[in-house]
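Enquirer: attaching a predicted model along with its sequence, questions to come.
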Amino acid sequence: MVVSQSDIASDVGFQIIKNGGNAMDAAIATAFALAVTHPTAGNIGGGGFIVYRPTSGAAVSYDFREAAPNGSSPEMWLKDGKYDYDLHHNSHRSVGVPGTVAGLYMAWKEQGSKPWKELVMPAVVLARDGFEVSHGLARSLERMLPSFKKYPATLAQFSKNGQPYQAGETLKQADLARSLLRIAEQGPAGFYEGETALLIEQDMKANGGLITREDLKAYQAKKRDVIKGSYRGYDIIGMAPPSSGGVALVEMLNLLEGYDLKTNGYGSAKNQHLITEAMRRAFADRAQHLGDPDFVSDMPIARLTSKEYATNLRKTINPAKASKSTPTSFTWPAESLETTHLSVVDAQRNAVSLTYTLEYAYGSRIVAPGTGFILNNEMGDFNAGPGLTNERGQIGTKPNLAVPGKRMLSSMAPTIIAKDGQLFMVTGSPGGKTIINTVLTTVLNVIDFGMNAQEAVDSGRMHHQWLPDTLTVERFGFSADTIKLLKAMGHNVVEGGNQGAAEVIILNAKENLLEGGVDRRPADGGAAGK
């Protein structure tokens, strides 16, 4: 089974499995297809993470997070001594060195079985010959046209001479097809060297960006250890830093393991309060401690993911009253929250959980002329500047300040769960800092409340990230009574729109069946399986 945010891409990946490929082959083919059919977040100009659990052998992960160009510095987002949001998030300087191609290639080289070119060519064909624009994509592209107008190559690629595509029309992307063909034929060298690298460098030089051909050629994907934890007898396998997803998820599950969530009842104010307090503490620890392990050597990961730490931290949670987050303290007085994700499982029960991103929807919105793909604005995930933590949610802690070659801290949380040595669940989601909490929700829904894959994906979601001190809940996701009780406990509750787009696979071992849960919040998602 393959589950992703594009039914076209899911079909591409599943066809690879039908043709004899394994889960990693399918994941790679799906990811390249998403770069064509889901330009919001599918990409070759961004980066991400893979967690892989083979049927036999140890689980591994692959880190292809973007890296800071050589010209980066901790103060690079300050203009005349003041923080500049647009420079940080909406400029050529916000583009990190892309990692997707290198990461997919490393994972294929170690775990794939089909020829590399065979996995990339379906995406080449989709870009060259085009595909039918769905209603969801047509709405998305039309909404983005004002932003695209700032970048002529982007506007040319995703509009018809400045006019929006209509549903049912064919979107062809000739430049993207040529970029993908170079990757298919040359591997990473077809992206990080030669024509593509030159085109990126030229656009950077012309617009004040920092990425050079030397930065691109120097980029390397990395194999990382996985984060391991347990929850009510289930084994949790997550992504290690520079993703904070695995650490934060295990920390939150450890905290919640001390409560009887099932008896409290799904969606109850009591449960939502406890879950919020777990989120609040994990995100505070994330801000204080986590960053790129190649630059931050003293991350207390073993302590943060330990049961003992959770037992002590749980004592600071008042079961009837909200804590208060403050930018001046990481301690808690004891008292008596666009990216895309895909999940793959093959017939042998090898499993892949892959999350990759451009940061914002459509990333920086920048297409370097001639390349055909959108570049990320992932440098925006570095902290604003030394000491700039404030109550509005701006963070200035040291571990995640920009430094040449450093990878920015991520909230991506590709996760695999096993039970008694067998695969049980594959989950993940897009959504910026909300990713971790969306993934947490899917895990709790299945393990504590017995939901199937689709029910777990459809259920309401909430998000708290320490700062700002706000509990955001999906509109209509929880009862009015629950929200009223949460406010009475002292939570600053704000109703918002949809959160994330989880893609879940559950293995029903008793019947040897795979359940797929496709998130229907955004359009166009799909599962393909047999």
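Expert: Structure's in. What do you need?

Enquirer: switch to C-alpha atoms for all contacts and neighbour counts from now on
Expert: Will do.

Enquirer: what does stretch 54-67 rub up against?
Expert: Identification of contacts with stretch 54-67 by Cα atoms under 8 Å, 6 or more residues apart in numbering yields 46-53, 96-100, 102-103, 106-107, 219-226, 237, 239, 242, 348-351, 378, 404-408, 422-423.

Enquirer: mind checking which of those residues land in strands?
Expert: 47-53, 222-224, 226, 237, 239, 351, 422-423 (DSSP state E).

Enquirer: okay, pairing it with this:
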Amino acid sequence: MVYFLSVLAAVWVVGGRQQNALIQQQREGISLEFNLEEKPTPVKNEEGKKKEVEAEQGVVAADHGRCAAVGVDVLREGGHAMDAAVATALCLGVLNPIASGIGGGAFLLHRSSETGLSQAFDMRETAPAAASQDMYNNNEQAKKYGALAVGVPGELAGLHTAWLQHGRLPWKRLVEPAIRLARDGFPIARYLGSKLLVFQSKIMGNPGLRSIFAPNGELLKTGEICYNKKLAAALQAISDHGPLAFYNGSVGEMLVEDVKKAGGIITMDDLRNYRVEVSEPVKFEAFGHEILGMPPPSSGAVGLSLVLNIFASYGNSNAAKGDLGLHRLIEAMKHMFAIRMNLGDPNFVNVTSCMLDMLSSEFASKIRERILDNTTFPPDYYMNQWSQLRDHGTSHFCIVDANRNAVSMTSTVNSPFGGGMVSQSTGILLNNEMDDFSTPTEMTPDHLPPAPANFIAPNKRPLSSMSPFIVLKDGQLAGVIGGSNGIFTIPAVVQVFIKHFIFGMDPLSAVQHPRVYHQLIPNEVSYENWTVLDGEHYELSGEAKLFLEKRGHELQAMENGGICQMVVHNLRRPTTAMLKRRSVGRNRVFHGMLTAVSDARKDGFPSGF
């Protein structure tokens, strides 16, 4: 089903009640004024918490601990997992704008424990109506930086659409924490502080970014208080009037004007006509689990399916174990990356054949026959026709509520700090999602032709590596998992899934275990050699390195990789309340202990109660 964001089509429901005067309010404009002299009351810095929590009622695993706590506060009040998703996502857009925010887009998976039904909410950015596949022929850098790189934002529309269907708490309650943090100030966390230094030139090169992160001419440091009062005012309007403030009101009008002045092509019609697409998830079986993932333009679900089916074709789950299993994993991922570049937005290209192949056990068996245990091969052996999508940073969180409803959501502004542009009138950081499209004339780093299935067209959504998943076992929720950091996302999630759901490694160890990556070109295995912000060091063992080198792999150390969040629902360990019931019954929802893990690589931490 497709949901259209247009005041001509419907009146939004705000705070759980119909607002019949909303359209007129939008026409009259919305005030974005605050008393900027209010005494700031910054939120306490929550760093140093545990990377793993165990809880009976509900949990949130996010890559910023304060936002995980915001989500759990909503769950404590009786909120649905979707309520917590709205509050968590909006919080992350304020505290971690390096990777997400309402100026970007997202994929969200939901599964209802009450009905057993699941949904995939596609709120990915779209190309503006004035976009074309040759729009960057004379200026390739404009695809990456600045106003012309901005896709039509979809996150806010998607969150509201999902909340309308499942939310229990008022919309205003869910937006309030993000308003307060942006208005009253928040301490710069270690991860954001480190990235401000890395991207200093990007920050200092844009007046909007500079006003937020270098208000006195110097970059804010970790622990210092950051304010974004313009964003707080925009969020207040969105709280009071719903998403129409953004998609057909003064927030959107100011944002469009800022983009236009900077040379962009987004219009108010683009915002009014944005649609959230709601469909059934991709579903597949692997090693005794049913896995739910996003359909294209996400390549995560079909990518995970292909790799797991390749391992299943060996006929023994031990095929993925040890150093030999690592070699096989690398080879499987190389085949997967080559094949996935035939995917694109299914509203514009026919991806059925490619999807069916990537979901097929028979196809996986044929791929497995091309994987040899004693060697690796040059890139052209993997039949990579098209240049690889090298997308960038994102943010992921997992939520399970007291009723065992589950949400897995990955949000993005594409590159770190998007295209390096903040709308100065609204404080909203803008994405550079147009860089996730392929263009006919671009010079690709792997010297392969750009993928035609991913060429730009008006209203089209670019291909993505975002990989939110929900995992079931015998009809019961078993876990929620996902990752971030662009092209590293799928390999990271694959490795965490294998370690926990196949080999039974405890959740924290599965997430923190050192990982490997491959991008086909260059033809080298990237392995983690990484001391992260909390002092933990991740590095592939010397024995594994030697094993891979003997099979012809070229190895390259790196201080980078995917970031995974995970929630495990222990189906062998009932909660106290469940034990009091004595039996589950054939159609009853099992309530097991919840374990939430946040990846130390991004210095987040989970929360639960």
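Expert: Yep, it's here. Keep in mind it's a predicted model, so treat the numbers as computed, not measured.

Enquirer: TM-score of the superposed pair?
Expert: The TM-score (TM-score structural alignment, normalised by the length of the first structure) is 0.93; 517 aligned residues with a Cα RMSD of 2.0 Å.

Enquirer: burial check on residue 36 of the first structure, number of neighbours?
Expert: 32 (other Cα atoms under 10 Å).

Enquirer: swap that for residue 301 of the first structure, sorry
Expert: Neighbours of residue 301 of the first structure using other Cα under 10 Å come to 16.

Enquirer: who are the contact partners of it?
Expert: Residue 301 of the first structure neighbours (Cα under 8 Å, 6+ apart): residue 247.

Enquirer: and what of residue 425 of the first structure?
Expert: Counting by Cα under 8 Å, 6+ apart, residue 425 of the first structure has contacts 416, 417, 418, 504, 505, 506, 507.

Enquirer: what of residue 596 of the second structure?
Expert: With Cα under 8 Å, 6+ apart, residue 596 of the second structure has these contacts: 52-54, 59-61, 507, 565-568, 606-608.

Enquirer: next step: these restricted to strands.
Expert: 52, 53, 54, 59, 60, 61, 565, 566, 567, 568, 607, 608.

Enquirer: pick the one among the residues you listed closest to residue 145 of the second structure.
Expert: residue 565 (29.0 Å; Cα to Cα).

Enquirer: these two touch, right, the closest one and residue 398?
Expert: Yes - counting by Cα atoms under 8 Å, residue 565 of the second structure sits close enough to residue 398 to count as a contact (6.6 Å).

Enquirer: between those two, point out the one with more neighbours.
Expert: Neighbour count, other Cα under 10 Å: between residue 565 of the second structure and residue 398, residue 398 has more, with 37 against 34.

Enquirer: does that one sit in a helix, a strand or a coil?
Expert: strand (DSSP: H, G, I helix; E, B strand; the rest coil).

Enquirer: give the aligned equivalent of it in the first structure.
Expert: By TM-score structural alignment, residue 398 of the second structure lines up with residue 343 in the first structure.

Enquirer: contacting residues around residue 362 of the first structure?
Expert: 39, 40, 41, 374, 376.

Enquirer: how about a cut-off of 10 Å?
Expert: 38-43, 140-141, 144, 147-148, 338-339, 373-377 (Cα atoms under 10 Å, 6 or more residues apart in numbering).

Enquirer: quick one: map it onto the second structure.
Expert: That one, residue 362 of the first structure, aligns with residue 417 by TM-score structural alignment.

Enquirer: and residue 484 of the first structure, by the same measure?
Expert: Looks like residue 484 of the first structure aligns to residue 546 there (TM-score structural alignment).

Enquirer: helices of the stretch 201-350 of the first structure, start to end?
Expert: Per DSSP state H, counting those that start in this stretch, the stretch 201-350 of the first structure carries helices over the ranges 213-218, 245-256, 261-264, 269-289, 301-304, 307-314.

Enquirer: could you say what helices and strands the first one packs with?
Expert: If I follow you right, that is helix 213-218 of the first structure. helix 189-192, helix 194-206 (3 or more Cα pairs under 10 Å, 6 or more residues apart in numbering; DSSP states H and E).

Enquirer: which residue, other than its chain neighbours, is closest to whatever residue of the second structure lines up with residue 454 of the first structure?
Expert: Aligned counterpart of residue 454 of the first structure in the second structure: residue 508 (TM-score structural alignment). Nearest in space to residue 508 of the second structure, with sequence neighbours left out and distances taken as Cα to Cα, 6 or more residues apart in numbering, is residue 597 at 6.0 Å.

Enquirer: how about that neighbour, what's its partner in the first structure?
Expert: Under TM-score structural alignment, residue 597 of the second structure pairs with residue 517 in the first structure.

Enquirer: OK, contacts around the counterpart of residue 200 of the first structure in the second structure?
Expert: Aligned counterpart of residue 200 of the first structure in the second structure: residue 255 (TM-score structural alignment). Contact analysis of residue 255 of the second structure by Cα under 10 Å, 6+ apart lists 103, 246, 266-268, 422-428, 430.

Enquirer: ok so, going back, so how far is residue 192 of the second structure from the match of residue 362 of the first structure?
Expert: According to Cα to Cα, to the nearest Å, residue 417 of the second structure stands 11 Å off from residue 192 of the second structure.

Enquirer: intersection of neighbour lists for the two?
Expert: 96, 97, 98, 99.

Enquirer: quick one: which of these is nearest residue 212 of the second structure?
Expert: residue 97 (10.8 Å).

Enquirer: show me where the stretch 51-200 of the first structure has helices.
Expert: So, for the stretch 51-200 of the first structure - with DSSP H, counting those that start in this stretch - the helices run 85-89, 100-111, 116-129, 135-148, 152-158, 174-186, 189-192, 194-206.

Enquirer: before we move on, which element is the most centrally placed residue in the second structure in?
Expert: Centroid check for the second structure by Cα atoms, centre = their mean gives residue 410 as the closest residue, at 1.9 Å. Per DSSP states H and E: residue 410 of the second structure is located in strand 406-412.

Enquirer: which secondary structure elements does that strand sit against?
Expert: strand 59-61, helix 81-95, strand 105-111, strand 118-123, strand 394-400, strand 469-473, strand 476-484, strand 563-574.

Enquirer: what's the fourth one aligned against in the first structure?
Expert: Here strand 118-123 of the second structure aligns to the first structure at residues 59-64, judged by TM-score structural alignment.

Enquirer: how close does the residue nearest to residue 449 of the first structure when sequence neighbours are not counted sit to residue 268 of the first structure?
Expert: In space, and not counting its chain neighbours, residue 449 of the first structure is closest to residue 262: 6.1 Å by Cα to Cα, 6+ apart. Going from residue 262 of the first structure to residue 268 of the first structure by Cα to Cα gives 10 Å.

Enquirer: what does residue 224 of the first structure give?
Expert: Distance from residue 224 of the first structure to residue 268 of the first structure, by Cα to Cα: 38 Å.

Enquirer: same check, this time on residue 304 of the first structure
Expert: Residue 304 of the first structure is 27 Å from residue 268 of the first structure, by Cα to Cα.
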